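Enquirer: The following comprises the amino acid sequence and a computationally predicted model.
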Amino acid sequence: MSEYRLSRRDLIRASLYGGAGLAAASLVPGLAMAAPEERPRRQDQPLEFALVGGLFNIGWWIDPRMGWTAAAKELNINITEVGPVDFNGADQATMMEQVVASKPDAIIMTPLDPDQLVDPCRKATEAGIPVMIFNSDIRDPRYRMGLIGMQNFNGGYLQGQYILNNLLKGKEAKALIMTVPGVENHESRKAGLLKAFEEGGNVTVAEIVNDQADYTVGPQVATAALQANPDINLIVATDATGGESACRALTEMGKADGSVIVMGMDRDDSMLKFIKDGVMAATAVQRNFLELYLATVFMYNHVKGNWIKGAFPSAPDDALGLLPAQVPPLT
């Protein structure tokens, strides 16, 4: 197999134009990273990479896993993946420590809790195992090599602007926000969304609920909020399950007639069907294939000694795509 060397120019071009999905990736460097030559190498066998995630059963993971496996196949990397079945940062931290003990060549992860995953990342870094974060960050950037993902505040802000300019068009709305509290990417998206609503002046937030990124919990909390606030006419999700959960709740309540505007985040076949049927108005889409593909390629080059310090790409502030109604389902 030929060596895959990634130059700064190639990495920037890939981050802005390559891959599936609609949002460019950004990569922010960490502060405490062992140099490649300080770590033991496996020159005579494929590298071993571990993916630490969670909730692998939700549709959001389809694109990232495609990027992960595509890069692994291209670069001849052996890959393993672990993660809890629910949104449990403590369980993920325990699994992360088990992965560190197995001594892979690199770890790529998306943290379910920004605080509980700091110590496992510290242990990995001190053991000479590089850690790349994607999609959502940990609290202390010293213990990860970088962050690949959209700028979440700007993503939420763009989502809010789209609602104001394309869905409400000056009309007033009473909103329900479905999110996952305490997680960096969702908190940042929510903050951007609220900033856009504050500037617009025509959206009042009635309630913010924790859907736990769970297809069972989500419809329940959405239904309860709609019953408590019958004048809600806008539902916005910061996570991949919230929009679909809202649509399920509206369908069960007999309100899936478009009178309540639903704005989702990310997409899968089920969500796109709700858009096609007119239950969901739109959704915001990240470039998830590219996030994990780039993370894998970048870490490969780092472990192989091809990494150029400071070669970090940047992303445009509006690094998010928006799917309006009447889009075809995935094939």
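Expert: Nice, I can see it. Here the structure is a predicted model, which is why all the values come from computation and not from measurement. Residues are numbered from 1 along each chain as shown.
Enquirer: Only C-alpha atoms from now on, for both contacts and neighbour counts.
Expert: Noted.
Enquirer: can you tell me which residue is nearest the centre of this structure?
Expert: In the chain, the centroid-proximal residue (CA atoms, centre = their mean) is Asn135; its distance is 3.9 Å.
Enquirer: list the contacts for it?
Expert: The contact partners of Asn135, by CA atoms under 8 Å, 6 or more residues apart in numbering, come to Thr110, Leu147, Ile148, Gly149, Met150, Asn185, Glu291.
Enquirer: Kindly reformat those residues as a markdown table containing secondary structure.
Expert: Rendered in a markdown table, the data for the contacts of Asn135 read as follows (DSSP: H, G, I helix; E, B strand; the rest coil):
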| residue | secondary structure |
| --- | --- |
| Thr110 | coil |
| Leu147 | strand |
| Ile148 | strand |
| Gly149 | strand |
| Met150 | coil |
| Asn185 | helix |
| Glu291 | helix |
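Enquirer: Max pairwise distance over the residues you listed: which two?
Expert: Maximum pairwise distance in the contacts of Asn135, criterion CA to CA, is 14.0 Å, between Asn185 and Glu291.
Enquirer: Can you tell me how far Leu16 is from Leu290?
Expert: 10 Å (CA to CA, to the nearest Å).
Enquirer: for Val260, same thing?
Expert: Counting by CA to CA - Val260 and Leu290 are separated by 33 Å.
Enquirer: same deal with Arg13?
Expert: Arg13 sits 12 Å away from Leu290, going by CA to CA.
Enquirer: what are the ranges of the strands in the stretch 1-150 of the chain?
Expert: Shown for the stretch 1-150 of the chain, the strands assigned by DSSP state E, counting those that start in this stretch span residues 26-29, 48-52, 78-82, 106-109, 131-134, 146-149.
Enquirer: residues of the fourth one that come out buried?
Expert: Under the neighbour-count criterion of 16 or more other CA atoms under 10 Å, strand 106-109 has Ala106, Ile107, Ile108, Met109 buried.
Enquirer: Put this next to the previous one:
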Amino acid sequence: MKKMYILLVTIMIFALLAGCAQPTQAPEPTKAEAEAPDTPEEPVEAPAEEPAEAPAEEPAVAPSDRLYFEVNALTSLPYFIDHRLGLEYAGHALGADTKYVGPVDYDMNAMINTLEQAVAEDPDGINIVGFDPALKPAIDAAVEQGIPVVTLDAEVYGSDRLTFLGTGNYNAGRVGAQILAEEIGSSGKVALITKVGQSNLEERIQGYKDEFAENYPDIEVVQVIDDQSDSAKAADGLKALLQREPDLAGVGCVEAAGGVGAATAVKELDMVGDVIIVSMDRDDGTLKFIEDGTIYASIAQQTALMTFIGTILMDGLMHNPVPIVKDNEAADIVPMPNIVDTGVLVITADNA
């Protein structure tokens, strides 16, 4: 009986121990879980999209403190397009303002008035086409006022201009004469077309005459036609000459209007190929006549270089003068070249 009692007590003790045993322990949370907040996170809102900013306005370009002019006449003539382009390109390179001004026709009084108006603006320099000796007093007055002046294309002899920039006109005439002479077989009758009295054109005419006289004695210049820079007058003048001289072998033209007029006349008279034409310059009309074979060749000028180099030279004189000697002013030295020859190109059907 006593053994039974001890057995029952032992069973009860084991039962109590089993009831008090610890439950299975859950795995320890990871570090990330342990650090997680007790409350669920609120969803994170995307930042509100800010309205796009209006593009910043470009600052206004401050006006330049430098101003350069070209004063011209016949400003609508296609030949002078490159004059304007050269001036504008120089202005762009220097950060300077430029103005291209002058009458659209050949009016020297209007051109002189335009020059005087340009001087009144006190510019850093003036390029001027030296059409006529009548420009001399106004050029001299500008230089006396301290404004540099350079002449382009045609010279104003005896003026106080600082530099002449242009084609070596006499040599350009000789080059034209050589090309015309070789193409007509070094002999025959020829005519020359020009605007009589304009200094640069007179030099080209003299170049033609001297080249023929010295190297092609069998070529005879039968007439110099004055076209007054008008292609219609050039055409009429050549037609009249061809009535009198039907065996005319060639025509040398020393400016663009003459070449276009000569080509028009030869084409209308159905004499293309019979009369050889050497023209001057590279305007659209001249180039078209070269392409169709009416004009054999043209002596072209590098015209844009005249205004570009002229403006650059004047800017250097005014703002960065080259020290030719220790004291240019005391030595009465103007650090500018006297003449700049901008050269010529020969245009034919091969490179038109």
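Expert: Yep, it's here. Source: prediction; values computed, not measured.
Enquirer: Any idea what the TM-score is?
Expert: For this chain pair, the superposition-based TM-score is 0.78 by TM-score structural alignment, normalised by the length of structure 1; 280 aligned residues with a CA RMSD of 2.2 Å.
Enquirer: roughly how far out does stretch 162-176 of structure 1 sit from the chain middle?
Expert: 24 Å (CA atoms, centre = their mean, to the nearest Å).
Enquirer: what about it, how long is it end to end?
Expert: Note: stretch 162-176 of structure 1 ends 16 Å apart using CA to CA.
Enquirer: Between Arg13 and Leu290 of structure 1, which is the more surrounded one?
Expert: Neighbours around Arg13 of structure 1 and Leu290, counted as other CA atoms under 10 Å, are more numerous at Leu290. The numbers are 30 against 12.
Enquirer: Aligned against structure 2, show me the partner of that one.
Expert: Aligned against structure 2 by TM-score structural alignment, Leu290 of structure 1 finds its counterpart in Leu305.
Enquirer: was I right about its match contacting Thr342?
Expert: Yes - using CA atoms under 8 Å, Leu305 of structure 2 is in contact with Thr342, at 6.6 Å.
Enquirer: which residue lines up with the residue nearest to the centre of structure 1 in structure 2?
Expert: By TM-score structural alignment, Asn135 of structure 1 lines up with Asp153 in structure 2.
Enquirer: how far away is the alignment partner in structure 2 of Tyr215 of structure 1 from Met271 of structure 2?
Expert: Matched by TM-score structural alignment, Tyr215 of structure 1 corresponds to Ser231 in structure 2. Between Ser231 of structure 2 and Met271 of structure 2 the computed distance is 18 Å (CA to CA).
Enquirer: The two: which has the busier surroundings?
Expert: Ser231 (21 against 14).
Enquirer: Provide a list of residues in contact with that one.
Expert: Contacts of Ser231 of structure 2 by CA under 8 Å, 6+ apart are Ala257, Gly258, Gly259, Val260, Gly261, Ala262.
Enquirer: Can you tell me which of these comes closest to Ile347 of structure 2?
Expert: Checking the contacts of Ser231 of structure 2 against Ile347 of structure 2 with CA to CA, the nearest one is Gly259 at 13.1 Å.
Enquirer: Can you say which helix or strand has that closest one in it?
Expert: Element membership of Gly259 of structure 2 [criterion: DSSP states H and E] is helix 256-268.
Enquirer: All the helices of the stretch 151-300 of structure 1, residue numbers only.
Expert: 152-162, 184-200, 217-228, 242-252, 269-276, 288-303 (DSSP state H, counting those that start in this stretch).
Enquirer: And those helices: which comes nearest Gln98 of structure 1?
Expert: Among the helices of the stretch 151-300 of structure 1, helix 288-303 comes nearest to Gln98 of structure 1, with 20.0 Å by CA to CA.
Enquirer: The closest one: what's the following helix or strand?
Expert: That would be, after helix 288-303 of structure 1 and using DSSP H and E, strand 321-323.
Enquirer: ok, average deviation of that next one from structure 2?
Expert: Its matched residues in structure 2 lie on average 1.5 Å from strand 321-323 of structure 1 after superposition (mean CA distance after the TM-score superposition for structure 1).
Enquirer: Pull up the aligned stretch in structure 2 for that strand.
Expert: Taking TM-score structural alignment, strand 321-323 of structure 1 hits residues 345-347 over in structure 2.
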